[in-house]
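*Asks:* have a look at this fold, sequence not included:
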């Protein structure tokens, strides 16, 4: 593996570094202090001991299928449960107190029941008779998925590192940091009864600081992306609060939320809905803000004569194309996660207006619309900040004589000619006997392997 930086890029001017440090560092300190204040204490809530069913690993050694006994007649219209699979399954227990023993279980049947064959690695549950603890029954709960998921994770990590090299390795570290913050702060904090919206905003800001600087380095370009992401996150939270209040969403828009309210009644489901919008928007916001900051930097290196306004307009055109494709990505991502719900709604006999305004579907529409509005706001915000920082850095590093000298108006034509015409020494396509003139504009383009990340 090698670094993707061919040579060190020039550092940002001292004035730009001071401004960025004075802006970013207080925000980071405030995020850390808020995380410490909101950090859950006292451990996770204890679950009911009756719900703790022992689970052991096992290997299927034999499957015996038998015809199902006749069932009593059911009323017409009763939904069918299972596919009528009957028989027994012999399983060798691989761990626990009964390791090495052969146990007999019924063939799994019912909605979502696993189909087992000889040699399958499965998860067993042992159910004990409460009236007689010496009597226990074994059942196959599901397949073991640890080995295939481990190989998938290895291939996933190897592909990222092989393509991204050191930056890919940093991306994996950032992914691990994101999951660590979610599992140790965001989820326990919401489960402990803290405000879901406040916990989500602080957790998203903490993820943003760690992931962006870890993945892209401590650079002026990354700091611009951080500021743009943080501003867009705050705006997304405000818009989500207004939209959910205006549409009177309660947060009971899914079966999971209803089940959660039964086990943890102190969780604010409306706030949990807002928290989901914030966390879900963070990943796409990072993509947009980093892209816009990098685009402005590339344009400034390609044409140092561009003004702040020209940099802003050119990068905004790129942002429009990016947003146009990202909007479709967001909608399809939410639709893909809600396919069972959408399929269920297609069988609904109510008018389409009532279906669209129902709690289940309105929640997804509000989620998609608010996330898109936050993305749209991220483009001009990040692009404007990047243009200010990049132009300030270019002005400070340019000599007064170069800054005062206007760019010739023929540079644009020369640049276009350099891109269209062949290299020096190659004959002209229209006249093979006449060599093409040397391009003066091509010499001013930066090296193709040069990194445009402006370090602090």
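*Replies:* Yep, that arrived. Computed from a predicted model, the values in this text were never measured in an experiment. Residues are numbered from 1 along each chain as shown.
*Asks:* from now on I want contacts and neighbour counts done on CA atoms only, so please keep to that.
*Replies:* Fine.
*Asks:* where exactly do the strands run in the stretch 351-456 of the chain?
*Replies:* With DSSP state E, counting those that start in this stretch, there are no strands along the stretch 351-456 of the chain.
*Asks:* just the endpoints, please. Distance across stretch 132-152?
*Replies:* End-to-end span of stretch 132-152 (CA to CA, to the nearest Å): 44 Å.
*Asks:* pretty sure residue 207 is touching residue 181, no?
*Replies:* Yes: using CA atoms under 8 Å, residue 207 is in contact with residue 181, at 6.9 Å.
*Asks:* quick one: which of the two has more around it?
*Replies:* residue 207 (22 against 16; other CA atoms under 10 Å).
*Asks:* just checking, what packs against the helix or strand hosting the more buried one?
*Replies:* Residue 207 belongs to helix 196-216 when assigned by DSSP states H and E. Packing partners of helix 196-216 (3 or more CA pairs under 8 Å, 6 or more residues apart in numbering; DSSP states H and E): helix 14-38, helix 146-181, helix 187-191, helix 220-246, helix 269-302.
*Asks:* before we go on, here's another structure to hold up against the first:
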């Protein structure tokens, strides 16, 4: 059915209403008052619940400080008096492994001049792992050092000791971030700007609210649902504008988040996952009585946010466009057409989830590959089982969110009929 006929259909007893998402017009559609009220009321309840969660689990400002006083990770990271000065490399020693030189003969070392207030310590030599040499460090590059002052019993003239801590990468990360922002703004323009603002809000919420709340002992799944909902409320409306289409996508996203959390809790408990699969988890376990299974559930929810948002906004937009060109089609017809789009999107997005995991866990997979054990037996290891559960649970939430969002959108965007209860609107 042509777009011209769609507009003529809307002229049969219905007024025009237009919503705008940062410069992009949303087609005016026949929206039943009951459906619109139910959708917005549901989102209002979700918003109130999100705000309540933010307040109830608001972490105290001294969460990390209390960890240090209790001897937790904040206290163990660095001893009193230890500092992290920056130094410039003046000489790179040859790699020990395969260099023909024994350890301790100047191989796999960096000669560094210390900068800042400790510059008087003069050039110092620090041992580094062979892989640091292999990374391509050269004269003039900067590294971060760990400086440990001499103990009091060594006397006033005793020299401090230095060790390698990290390679200074701020310059690379800065130009890469600037290039990313420029590319997004040039290609996506205003939509890209608003997406960057939403991303900044999400990052700030995770760092300053979600992580401290988890460290403070708040329930992992509750914090995950609250964080995810808060991020989605801001990100979706900021990026796509205030409209019923965006609200429908938001409702589908929230339902997908709840489904992901539910299946995640069920799978974690049934698989008896501990939530501690690496050294970081072991260190964090010294913090206090943290529920690592709940933390894993939180990770599952957060991991699925991006792809969930992607498919729900696509499905809502697909229904809106289909309804615009076929205003008299039944809800079932629009749903079926949109689901054909959704199935293609599901297939491509699942590939994204799986291969994203393969890329981030490549070293672990290589290590497991060299073990002389069948793959099915290796799936029971904590590290691999955790990632398999993460991938499958987020994929299940993604797949279920597609028909849920499509059905909601088809229900909201009603066919045009001569009925006084229908209002042509995109708000």
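*Replies:* Cool, got the structure. Just so it is clear, the model here is predicted, and its values are computed rather than measured.
*Asks:* about what we covered before: start and end residues in structure 2 for the helix holding residue 207 of structure 1, please.
*Replies:* Following TM-score structural alignment, the partner segment of helix 196-216 of structure 1 in structure 2 covers residues 220-240.
*Asks:* average gap between that stretch and structure 1?
*Replies:* Compared with structure 1 after fitting, stretch 220-240 of structure 2 deviates on average by 1.0 Å (mean CA distance after the TM-score superposition for structure 1).
*Asks:* next SSE downstream of the strand or helix carrying residue 113 of structure 2?
*Replies:* Assigned by DSSP H and E, residue 113 of structure 2 belongs to strand 109-114. Using DSSP H and E, the next helix or strand after strand 109-114 of structure 2 towards the C-terminus is strand 124-127.
*Asks:* mean deviation of that following strand from structure 1?
*Replies:* Following superposition, strand 124-127 of structure 2 is found to deviate from structure 1 by 2.8 Å on average (mean CA distance after the TM-score superposition for structure 1).
*Asks:* what residues sit buried inside the helix or strand just after that strand?
*Replies:* Sequence order places helix 130-134 as the next helix or strand after strand 124-127 of structure 2, per DSSP H and E. Residues 132, 133 are the ones in helix 130-134 of structure 2 that count as buried (16 or more other CA atoms under 10 Å).
*Asks:* same question for stretch 210-220 of structure 1.
*Replies:* 210, 211, 212, 213, 214, 215, 216, 217, 219, 220.
*Asks:* what's the matching range in structure 1 for stretch 189-198 of structure 2?
*Replies:* Counting by TM-score structural alignment, stretch 189-198 of structure 2 falls onto residues 165-174 of structure 1.
*Asks:* likewise stretch 351-360 of structure 2?
*Replies:* Here stretch 351-360 of structure 2 aligns to structure 1 at residues 328-337, judged by TM-score structural alignment.
*Asks:* tell me how far the matching stretch lies from the chain's centre.
*Replies:* A distance of 13 Å separates the centroid of the chain from that of stretch 328-337 of structure 1, by CA atoms, centre = their mean, to the nearest Å.
*Asks:* quick one: it to structure 2 mean distance?
*Replies:* With mean CA distance after the TM-score superposition for structure 1, stretch 328-337 of structure 1 averages 1.5 Å from its match.
*Asks:* please apply the same query to stretch 237-245 of structure 1.
*Replies:* The superposed stretch 237-245 of structure 1 is, by mean CA distance after the TM-score superposition for structure 1, a mean 1.1 Å from where its aligned residues fall in structure 2.
*Asks:* buried ones in that stretch?
*Replies:* 237, 239, 240, 241, 243, 244.
*Asks:* and of those residues, the nearest to residue 380 of structure 1?
*Replies:* Nearest to residue 380 of structure 1 among the buried residues of stretch 237-245 of structure 1: residue 239, at 17.3 Å, using CA to CA.
*Asks:* map the closest one across to structure 2 for me.
*Replies:* Matched to structure 2 by TM-score structural alignment, residue 239 of structure 1 sits across from residue 263.
*Asks:* verify the stated contact: that match with residue 391.
*Replies:* No: at 11.8 Å, residue 263 of structure 2 and residue 391 do not qualify as touching, with contact defined as CA under 8 Å.
*Asks:* residue 128 of structure 1: what secondary structure?
*Replies:* Following DSSP: H, G, I helix; E, B strand; the rest coil, residue 128 of structure 1 is assigned to strand.
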